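Trainee: here are the coordinates; sequence isn't available:
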């Protein structure tokens, strides 16, 4: 009997483990919301995972997760809907693209992270408004309060800025 081995490069092991943890977290998010009675989705779990990937894994892996997380969530639980999952993937991909682009121009990781988050949120709400108007999506334009989104954006940008500043100093 022959043994089949799939060689995994050492540098990819961290990405694979991160991705498995990310998929588990996204899968468990609805259950965590029900157990804790706190709507965990208001804390933007996909953006949290994505920004953690941004600072702790590779650029390629982060882009992969922008597609995989919403798609996986849709396939596992049919939530969000296909159109909303596509919108979320687009928003997250734009967020990451703008971060890398702006970090080169601004030379300020906090500023690049904050502007990329805000710009991707504006994109999200403009497109979501159009989808609501055409009937592709139902529900409200905003699910979470604006004040919470502002606080989370500042916290997320602060973490990314702090991490990359620390990484450069090392």
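Mentor: Thanks, I have it. From a predicted model like this one, the values you see are computed outputs, not experimental measurements.
Trainee: all contacts plus neighbour counts: C-alpha atoms, from now on.
Mentor: Noted.
Trainee: give the contact list for residue 76.
Mentor: Contacts for residue 76 (Cα atoms under 8 Å, 6 or more residues apart in numbering) come out as residue 27.
Trainee: mind checking how far it is from residue 82?
Mentor: Distance of residue 76 to residue 82, given as Cα to Cα, to the nearest Å: 12 Å.
Trainee: and for residue 48?
Mentor: For residue 48 relative to residue 82 (Cα to Cα), the value is 21 Å.
Trainee: next one for the comparison:
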């Protein structure tokens, strides 16, 4: 059985990180050419920072569940409400990778491997839902470019998140 041992402080910080995750949706204002880079970098950084700062198992899974529920209620412009599943499946992949590191989210290689998996799954599930469920015609070159851009930008964001996360954690612990 999964035990969630979050304190009130952890839950408040998760709410703040969830709000930061929702801000990522505004990046689409940049347009469909630049937004995939921005969303991957921003979202990857926020997820890794959240994992490092909160530092407890199931942090990413809890955030993924909350983000999925919100996005089911507020559908994506292109992917509809079913596209929200990509957040949950990606969170499961990232949480699985972070679960292997001791202490939680403190290993750069494990964090980067997890966020790379998140980026691959995020785009793969999203593209599959767009094409198979909603029947949207995506050219093969766009799908292939997505499998390069999303994992790459999530990886860069994860690296930045790792560097910033340790600094943010030190600041929060000193307060």
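Mentor: Right, received. Where do you want to start? All figures in this text were calculated on a predicted structure; none of them were measured in a lab.
Trainee: and residue 48 and residue 82 of structure 1? Which one has more around it.
Mentor: residue 82 (17 against 14; other Cα atoms under 10 Å).
Trainee: what's the match for the more buried one in structure 2?
Mentor: Using TM-score structural alignment, the partner of residue 82 of structure 1 in structure 2 is residue 81.
Trainee: measure its match to residue 119 of structure 2 for me?
Mentor: Taking Cα to Cα as the measure, residue 81 of structure 2 falls 19 Å from residue 119 of structure 2.
Trainee: so the alignment partner in structure 1 of residue 12 of structure 2 is in which element?
Mentor: Alignment note (TM-score structural alignment): residue 12 of structure 2 maps to residue 17 of structure 1. In this assignment (DSSP states H and E), residue 17 of structure 1 forms part of helix 10-36.
Trainee: helices or strands up against that helix?
Mentor: helix 45-56, helix 59-77 (3 or more Cα pairs under 8 Å, 6 or more residues apart in numbering; DSSP states H and E).
Trainee: now distance to residue 89 of structure 1 too, for the ones you listed, in CSV please.
Mentor: CSV is the format used below for the helices and strands packed on helix 10-36 of structure 1 (distance: least, Cα to Cα, whole Å):
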stretch, distance to residue 89 of structure 1
helix 45-56, 10
helix 59-77, 5
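Trainee: which one of the ones you listed lies closest to residue 163 of structure 1?
Mentor: For those, proximity to residue 163 of structure 1 was assessed by Cα to Cα; helix 45-56 is nearest, at 7.0 Å.
Trainee: any buried residues in that closest one, and which?
Mentor: 46-47, 49-55 (16 or more other Cα atoms under 10 Å).
Trainee: helix 59-77 and that helix, what's the angle between them?
Mentor: 160 degrees (axes from the mean of the first three to the mean of the last three Cα atoms, to 10 degrees).
Trainee: for helix 45-56 of structure 1, the distance to its chain's centre please.
Mentor: 5 Å (Cα atoms, centre = their mean, to the nearest Å).
Trainee: now do the contacts for the residue nearest to residue 15 of structure 1 when sequence neighbours are not counted.
Mentor: Once flanking residues are discounted, residue 15 of structure 1 sits nearest to residue 57: 5.7 Å by Cα to Cα, 6 or more residues apart in numbering. If you count contacts by Cα under 8 Å, 6+ apart, residue 57 of structure 1 has them with 14-15, 18.
Trainee: against residue 105 of structure 1, how distant is residue 57 of structure 1?
Mentor: Using Cα to Cα, one gets 22 Å for the distance from residue 57 of structure 1 to residue 105 of structure 1.
Trainee: now do the contacts for the match of residue 82 of structure 1.
Mentor: Residues in contact with residue 81 of structure 2 (Cα under 8 Å, 6+ apart) are 71-75.
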